[in-house]
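Visitor: Could you look at this predicted model? Sequence included:
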Amino acid sequence: MNISVMDWLAQFTSMSAPFNQIVHYISGSDLFKGLPIMALLWYFWFRDTDPKSNTREIIIATLIGCVIAVFIARGANNIGPYQPRPFANAALIHHTYVGLAAPESQALYIWNSFPSDHATLFFSLATGVFLISRMAGSLLYFYVLIFIALPRIYLGLHYPTDILAGAFLGIACVALSTRAGVIKLYGRHCDMLLNRYPAAFQAVLFIITVEIGTLFYDVRMLLEGIIKYFPR
């Protein structure tokens, strides 16, 4: 299936430079990826303030579940068998992306493509929204598929099975983290902190959502800097 999909896409990648550039921009832009999804979560956070509503519990559980899912995905990237990304796989038909330069980051050539951490993160967040609002969640699933998952397949960053595995992992982790029995493990402590320190709690939560929405970019840069300069 992977080879069939990638071979079929090869006929389109050399047709339009503007289209390739638009897809490339969308694929790398936080404005199209994490930020609108985080804005939607904050919308529900401030909309459903009634104590009888469990929206805030679901949002916190979703954030916890998505972080766990990404951690598992990263672990699978590191310990699983190496699978080169489609554009770096010599066994596949070479795709010519007219209008685009070759990827600059060497990490893209050596990093395992399975599973997709993008799919893991954003399908997990969409699951949390779905548990709050069926309509909004369904639309968000569609948005994640069109604007986040498909561009990464088209650009040769992931195989379809990378996306499917990441989506399954993200959905499963949030489905588990939002169960009532799991929420009881930390829900009371979160409620206590929110009621006692509402401004500080929400400020910290805002920073966390920004980092999640940008795929932990600043955290990753910090860790890479520490590892690079840590004396051995």
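Guide: Great, that's in hand.
Visitor: drop to CA atoms for contacts and neighbour counts, all remaining ones
Guide: Fine.
Visitor: Could you tell me which residues within the helix or strand where Met192 lies count as buried?
Guide: For Met192, the host element (DSSP states H and E) is helix 187-196. Buried positions in helix 187-196, judged by neighbour count with 16 or more other Cα atoms under 10 Å: 187, 190.
Visitor: what do you get for stretch 36-56?
Guide: Buried residues in stretch 36-56 (16+ other Cα under 10 Å): 37-38, 41, 44-45, 55-56.
Visitor: And that stretch, how far out from the chain middle?
Guide: How far stretch 36-56 lies from its chain's middle: 20 Å, per Cα atoms, centre = their mean, to the nearest Å.
Visitor: and what of stretch 170-185?
Guide: With Cα atoms, centre = their mean, you get 18 Å for stretch 170-185.
Visitor: can you tell me the distance between the two ends of that stretch?
Guide: 20 Å (Cα to Cα, to the nearest Å).
Visitor: cool, stretch 179-188 as well?
Guide: Rule used - Cα to Cα; the end-to-end distance of stretch 179-188 is 14 Å.
Visitor: in which helix or strand would I find the spatially closest residue to Asp218 that is not a sequence neighbour?
Guide: Closest residue to Asp218 apart from its sequence neighbours, by Cα to Cα, 6 or more residues apart in numbering: Glu211 at 7.2 Å. If you go by DSSP H and E, Glu211 is part of helix 198-213.
Visitor: take the one below as the second:
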Amino acid sequence: MNTFDAAVENFITHAAVSWPFFNHAMRAIASFNLFKGVVPTGLLWAIWFGARRDAGWAREMVIVTLASSLLTMIVGRTLGLFLPFRVRPIYNPDLHLVFPLSEAPELVRRTWSSFPSDHAMLWASVATGIFLIWRWVGVFAFLQLAIFICLPRVYLGLHYATDIIGGAAIGIVVTLILSRDSVKKHFAPMVLRLFDAHPAICYLLAFVFCFELATMFEEPVLIVQSVIKAL
């Protein structure tokens, strides 16, 4: 663990001793999807159906943001598999620190590397897309990312601060790349034409995808893990 991460973790664990109410609040925020994916996903729907003079461009950017979120997760999981494994703070006995969570089975997968943070990657990607479309709402999305997604995961010992910073950087870069006109033109207009031609099936698929996005693709992950275990 580097000096920066050590300073952050030591400060948090010492502060947590005297903040029982704050500890409970952090546990609740980290557990509820309402505080994580529901709000930014809802903002994307608001942008899609909002009355804007540049509605076509805004909808293309929503498509870019959703595509970026999926690509970000793929990139992050690939990095997690091939980079050196990093034990999460809460499971690292060498730190000799006591976190507000004694166990975290419902919040984190012990066998997944701490770096990079999936939450930071995914929602930084979405917040970047929102910011590119609607500046002040994007600022709100980044604040929500920092306060309700990233802070609890560091505070509870689920990630190091550098896991969050690295993950957020990956998500931001992926969205910035896919939002470039030279890249966006190859897929976003085509998807938008499909929505115009087949709205019923497209909105059905969009709802399912956004549900999985808001819940961090929990069901697909469980299905894949079950299949791997069975094989």
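Guide: Nice, I can see it. None of the values given here were measured: they were computed from a predicted structure.
Visitor: Need the TM-score from the superposition.
Guide: Aligned and superposed, the two chains score 0.92 in TM-score terms (TM-score structural alignment, normalised by the length of structure 2); 228 aligned residues with a Cα RMSD of 1.8 Å.
Visitor: coming back round to it: distance check, the residue nearest to Asp218 of structure 1 against Met38 of structure 1.
Guide: Distance from Glu211 of structure 1 to Met38 of structure 1, by Cα to Cα: 10 Å.
Visitor: how many neighbours does the alignment partner in structure 1 of Phe21 of structure 2 have?
Guide: Correspondence of Phe21 of structure 2 to structure 1, assessed by TM-score structural alignment: Pro18. Pro18 of structure 1 has 12 neighbouring residues, counting by other Cα atoms under 10 Å.
Visitor: picking up where we left off before, need the buried residues of stretch 36-56 of structure 1 in JSON lines with distance to Ile132 of structure 1 and secondary structure, can you?
Guide: As requested, these are exported to JSON lines (distance: Cα to Cα, whole Å; DSSP: H, G, I helix; E, B strand; the rest coil):
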{"residue": "Ile37", "distance to Ile132 of structure 1": "13", "secondary structure": "helix"}
{"residue": "Met38", "distance to Ile132 of structure 1": "14", "secondary structure": "helix"}
{"residue": "Leu41", "distance to Ile132 of structure 1": "10", "secondary structure": "helix"}
{"residue": "Phe44", "distance to Ile132 of structure 1": "8", "secondary structure": "helix"}
{"residue": "Trp45", "distance to Ile132 of structure 1": "10", "secondary structure": "helix"}
{"residue": "Thr55", "distance to Ile132 of structure 1": "6", "secondary structure": "helix"}
{"residue": "Arg56", "distance to Ile132 of structure 1": "9", "secondary structure": "helix"}
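Visitor: With respect to Asp117 of structure 1, which of those is nearest?
Guide: Ile37 (15.9 Å; Cα to Cα).
Visitor: And that closest one? What does it align with in structure 2?
Guide: In structure 2, Ile37 of structure 1 lands on Pro40 (TM-score structural alignment).
Visitor: Contacts only, for the closest residue to its match other than its chain neighbours.
Guide: Take Pro40 of structure 2 and drop its neighbours on the chain: the residue closest to it by Cα to Cα, 6+ apart is Ala141, 6.4 Å away. Contacts for Ala141 of structure 2 (Cα atoms under 8 Å, 6 or more residues apart in numbering) come out as 40, 127, 130-131.
Visitor: circling back: if I look at the residue nearest to Asp218 of structure 1, how far off is Ile72 of structure 1?
Guide: 18 Å.
Visitor: Check Leu185 of structure 1 too.
Guide: 20 Å.
Visitor: Likewise for Ala17 of structure 1?
Guide: In terms of Cα to Cα, Ala17 of structure 1 sits 36 Å off from Ile72 of structure 1.
Visitor: So which residues of structure 2 form helices?
Guide: For structure 2, the helices defined by DSSP state H cover 3-16, 20-31, 38-49, 55-82, 118-133, 135-144, 151-155, 161-178, 181-184, 188-197, 199-214, 218-230.
Visitor: winner for burial among those?
Guide: Ranked by mean neighbour count, these are led by helix 118-133 with a mean of 26 (mean count of other Cα atoms under 10 Å).
Visitor: Which strands or helices does that one pack on?
Guide: helix 38-49, helix 55-82, helix 135-144, helix 161-178 (3 or more Cα pairs under 8 Å, 6 or more residues apart in numbering; DSSP states H and E).
Visitor: Of those, which is nearest Ala7 of structure 2?
Guide: helix 161-178 (9.8 Å).
Visitor: Mean deviation, the closest one versus structure 1?
Guide: Compared with structure 1 after fitting, helix 161-178 of structure 2 deviates on average by 0.5 Å (mean Cα distance after the TM-score superposition for structure 1).
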